[in-house]
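# Sequence first, predicted model second:
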Amino acid sequence: MVLNFFDQFMSPSFLGVPLIAVALTLPWTFFPNASPRWLNNRTLALQGWFINRFINQLLLPLNQGGHKWAALFASLMLFLISINMLGLLPYTYTPTTQLSLNLGLAFPLWLMTVIIGMRNQPNATLGHLLPEGTPTPLIPILIVIETISLLIRPLALGVRLTANLTAGHLLIQLIATGAFVLLPIMPMVAIPTMALLFLLTLLEVAVAMIQAYVFVLLLSLYLQENV
């Protein structure tokens, strides 16, 4: 029987019910609730330190008007990191390998940045479509190009997250299958292959965290242009 390596990206179901909703809600159960005590435990202290450092780094290039989005960016960052990391565990599913989900996250958030720019500073927002000092014959062409580049931003956000996670999962499965097949036949070749698989898993953990950060960082840059 020929295995299809893309079966791991199909949304699992149980008794006809898709389990993607469970995969999306599960990460929030791992975060502890706020404690009413004066001193928090180590988990809450580490969580608060991470969120504060991330928000401080993210809001550095933003104007004062963009600071209202701090809670949304922090929640989105934690959500993406959680589902990306949980998808690396055995017998789990990574919802962010689905382009539909990533576009469902990217398009509304990108549209909110555009709407905010059109409401607060419409002249500056429309001015991004035409660079200053453009020769008159090139004005129609540049407006079309800049409009396409603006509309393609949510697609680039979703495709970037999907492609990176899908490629990493496929490579891990390919190398794991090769190590499993080579182990009884050529043990001396299988051992380095398993070492490579371990290093690749560590790299995929880093990719899962970095891609979540890049997704939120690009959204903050889009917001900076419109506040």
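Received the coordinates, thanks. Numbers count the residues shown, from 1 in each chain.
# Please count neighbours and contacts with C-alpha atoms only from this point.
Will do.
# what helix or strand does the residue nearest to residue 161 when sequence neighbours are not counted sit in?
Sequence neighbours aside, residue 211 is the residue nearest to residue 161 in space, at 6.2 Å (criterion: C-alpha to C-alpha, 6 or more residues apart in numbering). Using DSSP states H and E, the element containing residue 211 is helix 187-224.
# just checking, what packs against that helix?
Applying 3 or more C-alpha pairs under 8 Å, 6 or more residues apart in numbering; DSSP states H and E, we find helix 187-224 packed against helix 42-59, helix 70-86, helix 99-120, helix 153-185.
# Check which residues of the helix or strand following the third one are buried.
Stepping forward along the backbone from helix 99-120, the first helix or strand reached (DSSP H and E) is helix 122-127. Of the residues in helix 122-127, those scored as buried under the neighbour-count criterion (16 or more other C-alpha atoms under 10 Å) are residue 125.
# dropping in the other structure now:
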Amino acid sequence: MKVNLFDQFMTPKTLGADLLLLTMLLAIMMLFKPTDRLFDAPVPTIVTILATLISKHMLEPINPKAQKWAQFLAGQFLLIATLNLIGMLPYTFAPTTHLSVNMALAMPAWLTTVVIGASYKPTSTLAHLLPENTPILLIPIIILIETISQLMRPLALAIRLTANLIAGHVLMQLISTTMMILTVLTPMTLAPLVFLLLLLLTTLELAVAIIQAYVFTLLLALYLHENT
């Protein structure tokens, strides 16, 4: 029986029920507990510390006006990181492996930076489309190229996130399939080595899920820096 490698990016269902929502609810139920204090449970404290550290690293290279968007950037990072990590749970997939989801995350955020730039410093924003000392004959071409470059930013953000996650998950499926075959053919020789490789790749994918969320948010922070 042939298996489509990209079937893993479809929403799994059992008896007509969507398992993605169930997985997310179970994760929340296991991680959080009822309490009368906001940061009494360990996970909210970890999330708060993580958001603070990420915000600090992202806000260092940008100007004070852009730093006002710290809560938005921290929330964006935590949202994308959570969506990426959901794909590591059984019977589910990462929503961010779909280009449409990533475009829905990238387009409004990028458009917000453009609107902010047009509102706060329109002259400087338009000046980015034309470098200094550009020959007169090249001015229309340079403006067209820079405009296309600006419009491609949200697409680049979405494709980068999608491609990295899909590549990692497909590679994990290929290696896990190979391990299952080798477990039957050579259970004592090659199978343990492939299993070790799968464990290392899983650890790498966990890191990639966080790194890609950080890169996505950092680029948005730099776009804010340009437009504030």
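In hand now; what should we look at? Note that the coordinates shown come from a computational prediction; the quantities given were computed from them, not determined experimentally.
# just to revisit the earlier point, surely the residue nearest to residue 161 of the first structure meets residue 163?
No: if you go by C-alpha atoms under 8 Å, residue 211 of the first structure and residue 163 don't touch, sitting 10.4 Å apart.
# Comparing those two, which residue is more hemmed in?
residue 211 (21 against 15; other C-alpha atoms under 10 Å).
# roughly how far apart are the more buried one and residue 23 of the first structure?
Distance, residue 211 of the first structure to residue 23 of the first structure, by C-alpha to C-alpha, to the nearest Å: 19 Å.
# Check residue 92 of the first structure too.
Applying C-alpha to C-alpha, the value for residue 92 of the first structure to residue 23 of the first structure is 8 Å.
# same deal with residue 137 of the first structure?
In terms of C-alpha to C-alpha, residue 137 of the first structure sits 53 Å off from residue 23 of the first structure.
# More neighbours: the two, which one.
It is residue 23, of residue 137 of the first structure and residue 23, that has more neighbours when counted by other C-alpha under 10 Å, with 18 against 8.
# Show the contacting residues for the more buried one.
Contacts of residue 23 of the first structure were listed using C-alpha atoms under 8 Å, 6 or more residues apart in numbering, and they are 83, 93, 94, 95.
# Need those in a markdown table (columns: secondary structure and distance to residue 217 of the first structure).
Shown next, in a markdown table, are these (DSSP: H, G, I helix; E, B strand; the rest coil; distance: C-alpha to C-alpha, whole Å):
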| residue | secondary structure | distance to residue 217 of the first structure |
| --- | --- | --- |
| 83 | helix | 18 |
| 93 | coil | 25 |
| 94 | coil | 21 |
| 95 | helix | 20 |
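# Identify the farthest-apart pair in these.
For those, the maximum inter-member distance is 8.6 Å, found between 83 and 93 (C-alpha to C-alpha).
# burial measure for the nearest residue to residue 8 of the second structure once chain neighbours are set aside, as a count.
Computed as C-alpha to C-alpha, 6+ apart, the closest residue to residue 8 of the second structure that is not its neighbour in sequence is residue 93, at 6.7 Å. Neighbour count of residue 93 of the second structure, defined by other C-alpha under 10 Å: 25.
# any idea what residue 93 of the second structure aligns with in the first structure?
Alignment note: residue 93 of the second structure maps to residue 93 in the first structure; criterion TM-score structural alignment.
# you'd agree that match is up against residue 87?
Yes: assessed by C-alpha under 8 Å, residue 93 of the first structure is found in contact with residue 87 at 5.1 Å.
# Now stretch 154-164 of the first structure on the second structure. Mean distance?
For stretch 154-164 of the first structure, the mean deviation from the second structure after alignment is 0.4 Å (mean C-alpha distance after the TM-score superposition for the first structure).
# er, stretch 208-218 of the first structure actually
When the second structure is overlaid, stretch 208-218 of the first structure sits 0.4 Å from its aligned residues on average, using mean C-alpha distance after the TM-score superposition for the first structure.
# If you count neighbours, what's buried in that stretch?
When burial is assessed from 16+ other C-alpha under 10 Å, stretch 208-218 of the first structure yields the following buried residues: 208, 209, 211, 212, 213, 215, 216, 217.
# if you skip the residues just before and after it, what's nearest to the first one?
By that I understand residue 208 of the first structure. residue 84 is the one closest to residue 208 of the first structure (C-alpha to C-alpha, 6+ apart), at 5.4 Å.
# burial of that neighbour, as a residue count?
Neighbour tally, residue 84 of the first structure, other C-alpha under 10 Å: 25.
# And the one 4 residues further on, by the same measure?
Here the number of neighbours of residue 88 of the first structure (other C-alpha under 10 Å) works out to 19.
# before we move on, what about residue 136 of the first structure?
When neighbours are defined as other C-alpha under 10 Å, residue 136 of the first structure has 7 of them.
# From residue 223 of the second structure, how far out is the aligned partner of it in the second structure?
Using TM-score structural alignment as the criterion, residue 136 of the first structure maps onto residue 136 of the second structure. Residue 136 of the second structure is 28 Å from residue 223 of the second structure, where distance means C-alpha to C-alpha.
# one step back: my guess is the residue nearest to residue 8 of the second structure contacts residue 21. True?
No: the criterion here is C-alpha under 8 Å, and residue 93 of the second structure misses it with residue 21 at 10.8 Å.
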